[in-house]
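Student: Structure of the sequence below:
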Amino acid sequence: MAKIFLSYAGEDLAVAQQLYYALSKLSHQVFFDKKSLSHGAEYNFRIVESIRESDFAILLLSPDFFSAGSYCQTELKIIEENWPIPEGRIFPILARDVPFDILPDYIKSVTILKIEGNLVAETVKVIQDNLLGFKSRETVSVKLKKIEVEWKLEALDQKWAQTKKEYYPEIRCTKNETRPVYFYRYVSVFA
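Tutor: Model prediction:
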């Protein structure tokens, strides 16, 4: 399923741990520092690597998340560098009330989930609902790209056959070792 990075303040460990188990039970690969970091491993490198490999991040927001010196601030900076556009990549969840004015603009730019019932159950539901939309958009995008490439190749082959090696500004063929390479509007497609 999905690779999820879980960012939380140490004071919210109990909730983070429950969320980790609930998401792991659904076959998600969750980076949770207490389970994912081996003893003696290089901490900073593993955090950066895990964020970059994740599909998205869950941010359990609380006043401690934003306290000075909190490692959450470092994680948030890395997350923002990795995903400059947060939509669909971060899921901020209010674990405890946080004054809106201390939230960074990066977090304010997406919907922040305020839990009214059970935090773990509602968070899992939101993640599952969003993953369904994420996976279907990803599949459609891949299918469209495949159709577009196939169409371009077919059009190139027909045009090349018609030209009988005459020069056209939008298309040319060169030999590249053993296979021809077609250049079409700044995109090279290997045959």
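Student: Please make it C-alpha for all contacts and neighbour counts, starting now.
Tutor: Will do.
Student: Which secondary structure state does K152 sit in?
Tutor: Here K152 is helix, with the state taken from DSSP: H, G, I helix; E, B strand; the rest coil.
Student: how far away is the nearest residue to I51 once chain neighbours are set aside from V120?
Tutor: Leaving aside its chain neighbours, I51 sits nearest to F5 (6.1 Å; criterion: CA to CA, 6 or more residues apart in numbering). Applying CA to CA, to the nearest Å, the value for F5 to V120 is 15 Å.
Student: And for Q158?
Tutor: Using CA to CA, one gets 57 Å for the distance from Q158 to V120.
Student: and what of A161?
Tutor: 61 Å.
Student: I90 now?
Tutor: For I90, the distance to V120 - CA to CA - is 16 Å.
Student: Which helix or strand contains I51?
Tutor: Assessed by DSSP states H and E, I51 sits inside helix 43-53.
Student: More neighbours: I90 and V120, which one.
Tutor: Just comparing I90 and V120: by other CA atoms under 10 Å the higher neighbour count belongs to I90, 25 against 19.
Student: helix or strand right after the helix or strand harbouring the residue nearest to I51?
Tutor: Element membership for F5, per DSSP H and E: strand 3-8. Sequence order places helix 13-25 as the next helix or strand after strand 3-8, per DSSP H and E.
Student: Show me what that following helix is in contact with.
Tutor: Residues outside helix 13-25 that contact it (CA atoms under 8 Å, 6 or more residues apart in numbering) are L6, Y8, Q29, V30, F32, L60, A95, L119, V120, T123, V124.
Student: and for comparison, fold this next one:
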Amino acid sequence: RFLPHWLNRALQDLPDAEAYCVALRLAGLLPPIPTRPISSDKHARAKRIVSTKRTHARQAGIPVHASFTFDELSRAGKFVDRCPYSGHLLDWGKPKVHGGSRDSPSFDRIEASSAYSCEGVQVVAIVTNVMKGSLCMRRLLGALCFLQTDAFVGSHVPAAARPAHRRQQVQTLAAMASELPRSLAFVFRPARLGG
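Tutor: Below is the predicted model:
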């Protein structure tokens, strides 16, 4: 299939249905996946990651707040065992490839234009951070839904590939639909409690 560059980059490591669930969580339409703090044997790696991020951010001209330290981040519970959006177990071991693998921990600045600070970051999987980029999650959700329409298939998928794409489309739509009840229950829960 032929996708706009921004969408292709966002979906490069995730199947559509998984990306849809991640986007729902990032947009606050599904609850995050529960996480636990990392064990103390992973602290040395976490310290190196913080140090590296501080250096790279400064080299890139991104401000780094004094609170962006291992000790502050650890006290705030930022070092977690899994990504709260994709559910991937984070690999706190030695990096296997330069730049990390899809399950490597990555600091996400909650507001993309903000400084690195204890309050302004969360630890997610690299695959989640790459998908999020600085995209509007509602725009991404709309695009993911459009990918499942006949209009998209007719205009973007070569005729020879359509049967295989349709089979994948049915599986993706089923997975996406299975998340809708949880998403709606999560979104409307506060209204029910208040009324």
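Student: For the two chains, what TM-score is obtained?
Tutor: The TM-score (TM-score structural alignment, normalised by the length of the first structure) is 0.25; 83 aligned residues with a CA RMSD of 5.4 Å.
Student: what's the lengthiest helix in the second structure packed up against?
Tutor: In the second structure, ranked by residue count with DSSP state H as the criterion, the top helix is helix 162-194. Applying 3 or more CA pairs under 8 Å, 6 or more residues apart in numbering; DSSP states H and E, one finds that helix 162-194 of the second structure contacts helix 16-26.
Student: Tell me what angle the helix it packs on forms with helix 162-194.
Tutor: Angle of helix 16-26 of the second structure versus helix 162-194, following axes from the mean of the first three to the mean of the last three CA atoms, to 10 degrees, is 20 degrees.
Student: Could you measure from I126 of the second structure over to T52 of the second structure?
Tutor: Noted for I126 of the second structure: a distance of 15 Å to T52 of the second structure, by CA to CA.
Student: More neighbours: which of these two?
Tutor: More crowded of I126 of the second structure and T52, by other CA under 10 Å: I126, with 23 against 11.
Student: wait, isn't that one in contact with A10?
Tutor: No - I126 of the second structure lies out of contact with A10 (CA atoms under 8 Å); the separation is 11.5 Å.
Student: ok, how many other residues are close to D150 of the second structure?
Tutor: With neighbours defined by other CA under 10 Å, the count for D150 of the second structure comes to 13.
Student: For it, give its distance to N8 of the second structure.
Tutor: Distance, D150 of the second structure to N8 of the second structure, by CA to CA: 19 Å.
Student: can you check I49 of the second structure too?
Tutor: Per CA to CA, I49 of the second structure is found 28 Å from N8 of the second structure.
Student: Neighbour count for the two, which is higher?
Tutor: More crowded of I49 of the second structure and N8, by other CA under 10 Å: I49, with 17 against 13.
Student: and the gap between the closest residue in space to V50 of the second structure that isn't next to it in sequence and R48 of the second structure?
Tutor: Distances taken as CA to CA, 6+ apart put F70 closest to V50 of the second structure, at 6.3 Å, once the chain neighbours are dropped. In this view, F70 of the second structure and R48 of the second structure are 9 Å apart by CA to CA.
Student: Tell me which of these two has more neighbours.
Tutor: Between F70 of the second structure and R48, counted using other CA under 10 Å, F70 has the larger neighbour count: 20 against 12.
Student: Now for the more buried one: which residues touch it?
Tutor: Residues near F70 of the second structure by CA under 8 Å, 6+ apart: A46, K47, V50.
Student: helix/strand/coil for the last one?
Tutor: Per three-state DSSP, the local secondary structure of V50 of the second structure is helix.
Student: Check Q122 of the second structure too.
Tutor: Looking at Q122 of the second structure with three-state DSSP, the answer is strand.
Student: was I right about it contacting T128?
Tutor: No - contact criterion CA under 8 Å: Q122 of the second structure and T128 do not qualify, at 11.4 Å.
Student: neighbour count winner among these two?
Tutor: Neighbour count, other CA under 10 Å: between Q122 of the second structure and T128, T128 has more, with 29 against 21.
Student: So which elements touch whichever strand or helix holds the more buried one?
Tutor: T128 of the second structure belongs to helix 126-132 when assigned by DSSP H and E. Under the contact criterion of 3+ CA pairs under 8 Å, 6+ apart, helix 126-132 of the second structure touches helix 5-10, helix 16-26, strand 105-109.
Student: Same list (those) but as TSV, adding distance to R75 of the second structure.
Tutor: Shown next, in TSV, are those (distance: least, CA to CA, whole Å):
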stretch	distance to R75 of the second structure
helix 5-10	32
helix 16-26	24
strand 105-109	16
